[in-house]
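J.: curious how this folds, go ahead:
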Amino acid sequence: MAIGGSGERAEKEHRPSPIDVHVGSRIRLRRTLLGMSQERLGEALGLTFQQIQKYERGVNRVGASRLFDLSRVLDVPISFFFDDMPGTVGGSQGFARRVAGFAEAQDGFQDDTLQRRETLELVRAYYRISDPAVRKRVFDLIKAMTPPE
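T.: Below is the predicted model:
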């Protein structure tokens, strides 16, 4: 067994890639917005809920065919999993320029609003309102109750 360097390499291999973490967080976001459990998503894909957990944490990398299956089950385009990715994560200058506005808005500011359970439950409840007129009135009410920006 060789000593020196191999331990560092093994440790680095087990550290999730920022891209895998981002894709996993988008899987979790969409699953939660749909009110779907990890178990139910796993069943739809022929996986265990533990495998779904690993995808959502970015521990396991999502392959192309699995990403395709996830997009079908979660009813989103494949690009959804890469939306809102900070430019520093992708590494591509062209990609970084396309998301520069997002990256600048996030610079030095950690806003976890979209990751909060309360936000996800509120959005889910809002979209369960079947009458568009009622939904618009609820939206207008919430806007009226918030302080101006």
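J.: going forward, measure contacts and count neighbours with C-alpha atoms only.
T.: Fine.
J.: ok, for the spatially most central residue of the chain, nearest residue in space, not its chain neighbours?
T.: When Cα atoms, centre = their mean is applied to the chain, the residue found nearest the centroid is residue 26 (1.5 Å). With sequence-adjacent residues excluded and distances taken as Cα to Cα, 6 or more residues apart in numbering, residue 26 is closest to residue 81, at 5.3 Å.
J.: for residue 14, same thing?
T.: Closest to residue 14 by Cα to Cα, 6+ apart is residue 59, at 7.6 Å.
J.: dump the residue contacts of that neighbour.
T.: 14, 15, 16, 20, 21 (Cα atoms under 8 Å, 6 or more residues apart in numbering).
J.: ok, residue 62 next?
T.: Taking Cα under 8 Å, 6+ apart as the definition, contacts of residue 62 comprise 20, 55.
J.: and this one, please, so the two structures can be compared:
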Amino acid sequence: MPSKKAPNPIDVHVGSRVRLRRMMLGMSQEKLGESLGITFQQIQKYEKGTNRIGASRLQHIATVLKVPVSFFFEDAPGSPEDVPASGDSQQTSYVVDFLSSSEGLSLNKAFVRIEDAKVRRRIVDLVRSIAGEDA
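T.: Modelled structure (predicted):
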């Protein structure tokens, strides 16, 4: 019996970017699956990187999610931009991870609706204080 191979890091990254964009649009896995003519279970497998997304399917996903195909490869492991010149790629990865969480996405959506810059600054200071980080 063949052993299960770990998913390719690129497939995992592309899947996480599909999930990020889907969540940014407030779209369910079911809705994305319906738009593509596949099941939500298949969307789950794509998002986890357990199933590789073919080129034509990725193009279709990009169209449905209203992003260029290149969106799914931004900050991908092994890409030229991934060479840490100043630690930016780690910071970008952190932001993507944060926005991929439901809490991060909710917080971001609410935060950008706050029009007063002083209030936004005070909220950032409050969160830093709660987290024990010096402002």
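J.: can you pull the TM-score for these?
T.: Overlay of the two chains. TM-score (TM-score structural alignment, normalised by the length of the second structure): 0.76; 123 aligned residues with a Cα RMSD of 2.7 Å.
J.: what do we get in the second structure for the residue nearest to residue 14 of the first structure?
T.: Matched by TM-score structural alignment, residue 59 of the first structure corresponds to residue 50 in the second structure.
J.: so that match: helix, strand or coil?
T.: coil (DSSP: H, G, I helix; E, B strand; the rest coil).
J.: and it, how close does it get to residue 34 of the second structure?
T.: To residue 34 of the second structure, residue 50 of the second structure is 20 Å away according to Cα to Cα, to the nearest Å.
J.: repeat that for residue 95 of the second structure.
T.: To residue 34 of the second structure, residue 95 of the second structure is 29 Å away according to Cα to Cα.
J.: residue 101 of the second structure too?
T.: The gap separating residue 101 of the second structure from residue 34 of the second structure is 23 Å, by Cα to Cα.
J.: list the contacts for residue 111 of the second structure?
T.: The contact partners of residue 111 of the second structure, taken as Cα under 8 Å, 6+ apart, are residue 120.
J.: repeat that with 7 Å
T.: With Cα atoms under 7 Å, 6 or more residues apart in numbering as the criterion, no residue contacts residue 111 of the second structure.
J.: what residues of the host helix or strand of it count as buried?
T.: Per DSSP states H and E, residue 111 of the second structure falls inside helix 102-112. Of the residues in helix 102-112 of the second structure, residue 105 count as buried by neighbour count, 16 or more other Cα atoms under 10 Å.
J.: now do stretch 69-85 of the first structure
T.: Within stretch 69-85 of the first structure, the residues that count as buried by 16+ other Cα under 10 Å are 70, 71, 74, 78, 81, 82, 85.
J.: and it, end to end?
T.: Using Cα to Cα, the end-to-end distance of stretch 69-85 of the first structure comes to 21 Å.
J.: likewise stretch 56-72 of the second structure?
T.: The straight-line separation of the ends of stretch 56-72 of the second structure (Cα to Cα) is 14 Å.
J.: residue 54 of the first structure versus the residue mapped onto residue 33 of the second structure from the first structure, what's the distance?
T.: In the first structure, residue 33 of the second structure lines up with residue 42, judged by TM-score structural alignment. Remark: distance between residue 42 of the first structure and residue 54 of the first structure (Cα to Cα) = 11 Å.
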